[in-house]
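In: no sequence on this one, just coordinates:
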């Protein structure tokens, strides 16, 4: 591990968020934190607070960048889907009658965003701030994902996942069946693979369109965080004492191939995020520490030292020059890194 001082003290700034970080997002050069106390905080790339706004009456459960506006979409247990701009301007996009909004996804290429509530997913388009159509599922939606073009929507649920073309309201969907509870979900950038995290500390996936089953197990804890590298050759996952990074090259992806395991420590990995341009992986841990590791030689740098709660949010800026970190105890950081 390069250096003995955490990078946050050399080229970063510590942030006192005051609440657990639900997620963090870089939007038009600014860093938006969605927090468990219902607030949104906005910082510049040097870590200076630009805006703080109470958005929800309860915790923010999910967040995603608005697909076209320079704003953050958030969903809460108050049933409100809100849009917060960097200057604090707040708009209610939709009110769902107190239903919890558990998952949000968006895509700038298609201008789509979608919100999961119980057994349904409401779809919005860039030219309409209202629901344009709703998909229903056989059980509560465990996770949502859009492909890189924002055309295919994957939703996980009990006993499998369902793929739909998100702009086609009459699409009945392609269901991929596998017994058990399917939670977090991710689609590869080329949409050739869909992977879900199971209740029993394992991953299940499919290669599309052949529907070839993939099984990845041996995790000591549930996977809650996924990240693909830019080319879609590697999938990093949380849920072990190192990042588990599966190779996705060839028709069978990771089948029969061992994963890379960078960043091994005593604490479990709770969050992962690939650099937008390089094979560098940011890794957050259950003890609050964070590392950045280069895959080709597994050399790394300590981004932040252990704190009082697990890392719950990691995000690189679009140019990869800054990384934002947030944890369950309300500690945050924005750190500048050179290539």
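Out: Perfect, I can see it now. Keep in mind the model is a prediction, meaning the values are calculated, not measured.
In: okay, CA-based contacts and neighbour counts for the rest of this
Out: Noted.
In: what's the neighbour count on the nearest residue to residue 211 once chain neighbours are set aside?
Out: What sits nearest to residue 211 in space, not counting adjacent residues and going by Cα to Cα, 6 or more residues apart in numbering, is residue 176, at 7.4 Å. Summarising burial for residue 176: neighbours were counted as other Cα atoms under 10 Å, giving 17.
In: second one coming, line it up with the first:
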């Protein structure tokens, strides 16, 4: 592993800490926002701290004479992330507890990893690989492994079986209240009850889905489809609304905290759907500019009307919702952007890219420091 040479963009060189890490398959911030984890293709976890003494916020200066803002260069090299061995690849991760992560691998091993890299084993070997891990809050996470979905509590890390499945699992998403768990398979989506409250099991025949996302109010389950765009499932009415005409598979979805906006990848410009009309028919909000390269990842800023976009050619852009304004923070680089994650305070954006997709041996990862006063 070695620190990457400066990218073409001067802005990227000033704002980013970035590293060559081999194939990077997933990333997540922990609940505290002070640590980010990158799941690597060799079965290890790379941990980077936000406690950087030379982050861009520290190096930001505003001139008293003319009010012009500048960011000074670093005086020391970027420190490398800590590398923590986990299991046989691929590994999955999700934030768990007040700080740290829940991480699982292909042998079925399941561990918690603290921000300092300390590992505590929960399951040493299971009947099948860990296929998905999703968190609903600091205290609850769901793990799919060996045909079984189990619910884990952060307090004592005890597990309770929720649902069984026999088909290859493509996507998983628990509802915000942790009362339902949505499972995506080839040709259908199942919504299973996660509580013993008599809730019905629901099934929907749809094209293969590799990403599922609940609106924060729990009313709508959005499914990004390999073919046919997006499906919106209203849990109460069981109505399915299809939003077709995407030129590429939709592999990334993100809801705003108030459930009014849904950002989607899979097109040559950002497609943001607004649910403000009240007639049940979402409308698009023009955001950013049309290009010639498909968007692979979208992430809405947690506190501001901003959208981070990752492209197939490695570009990362910050766009303002409802405007054409864009800020390019990473120029074209080897490998499609595979993941973007905002820290809870919105001042850091983690990213990763791999040449050849998941499981690739060549990849990069990093963190962009984006102080809030950049976007006033």
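Out: All right, it came through fine. No experiment lies behind these values; they were computed from the predicted model shown.
In: pretty sure the residue nearest to residue 211 of the first structure is in a strand, no?
Out: Yes - the assignment for residue 176 of the first structure (DSSP: H, G, I helix; E, B strand; the rest coil) places it in a strand.
In: Tell me how far it lies from residue 196 of the first structure.
Out: 11 Å (Cα to Cα, to the nearest Å).
In: What separation is there between the residue nearest to residue 211 of the first structure and residue 151 of the first structure?
Out: In this view, residue 176 of the first structure and residue 151 of the first structure are 18 Å apart by Cα to Cα.
In: which ones are touching the nearest residue to residue 60 of the second structure once chain neighbours are set aside?
Out: Sequence neighbours aside, residue 71 is the residue nearest to residue 60 of the second structure in space, at 4.5 Å (criterion: Cα to Cα, 6+ apart). Applying Cα atoms under 8 Å, 6 or more residues apart in numbering, one finds that residue 71 of the second structure lies in contact with 14, 56, 59, 60, 61.
In: Trace residue 71 of the second structure over to the first structure, please.
Out: Aligned against the first structure by TM-score structural alignment, residue 71 of the second structure finds no counterpart at all.
In: Repeat that for residue 314 of the second structure.
Out: For residue 314 of the second structure, the residue aligned by TM-score structural alignment is residue 288.
In: and what of residue 175 of the second structure?
Out: For residue 175 of the second structure, the equivalent position in the first structure is taken to be residue 147, counting by TM-score structural alignment.
In: How about residue 162 of the second structure?
Out: Using TM-score structural alignment, residue 162 of the second structure lines up with residue 134 in the first structure.
In: what's the distance between that match and residue 180 of the first structure?
Out: Applying Cα to Cα, one obtains 25 Å for the distance of residue 134 of the first structure from residue 180 of the first structure.
In: Equivalent analysis for residue 233 of the first structure, please.
Out: In this view, residue 233 of the first structure and residue 180 of the first structure are 27 Å apart by Cα to Cα.
In: Compare the two (neighbour count), which wins?
Out: residue 233 (17 against 13).
In: who's in contact with whatever residue of the second structure lines up with the more buried one?
Out: By TM-score structural alignment, residue 233 of the first structure lines up with residue 260 in the second structure. When the contact criterion is Cα under 8 Å, 6+ apart, the partners of residue 260 of the second structure are 274, 275, 276.
In: For those residues, which single residue is the most surrounded?
Out: Top of those by neighbour count (other Cα under 10 Å): residue 274, with 18 neighbours.
In: end-to-end on stretch 237-254 of the first structure?
Out: This stretch, stretch 237-254 of the first structure, spans 13 Å end to end (Cα to Cα).
In: May I see the PyMOL selection of the buried members of the contacts of residue 71 of the second structure?
Out: Remark: buried members of those, expressed as a PyMOL selection using 16 or more other Cα atoms under 10 Å:
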select buried, resi 14+56+60
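In: In helices only, show me the contacts of residue 71 of the second structure.
Out: 14, 56, 59 (DSSP state H).
In: Can I get these in JSON lines including distance to residue 37 of the second structure?
Out: Listed next are these as JSON lines, based on distance: Cα to Cα, whole Å:
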{"residue": "14", "distance to residue 37 of the second structure": "22"}
{"residue": "56", "distance to residue 37 of the second structure": "20"}
{"residue": "59", "distance to residue 37 of the second structure": "24"}
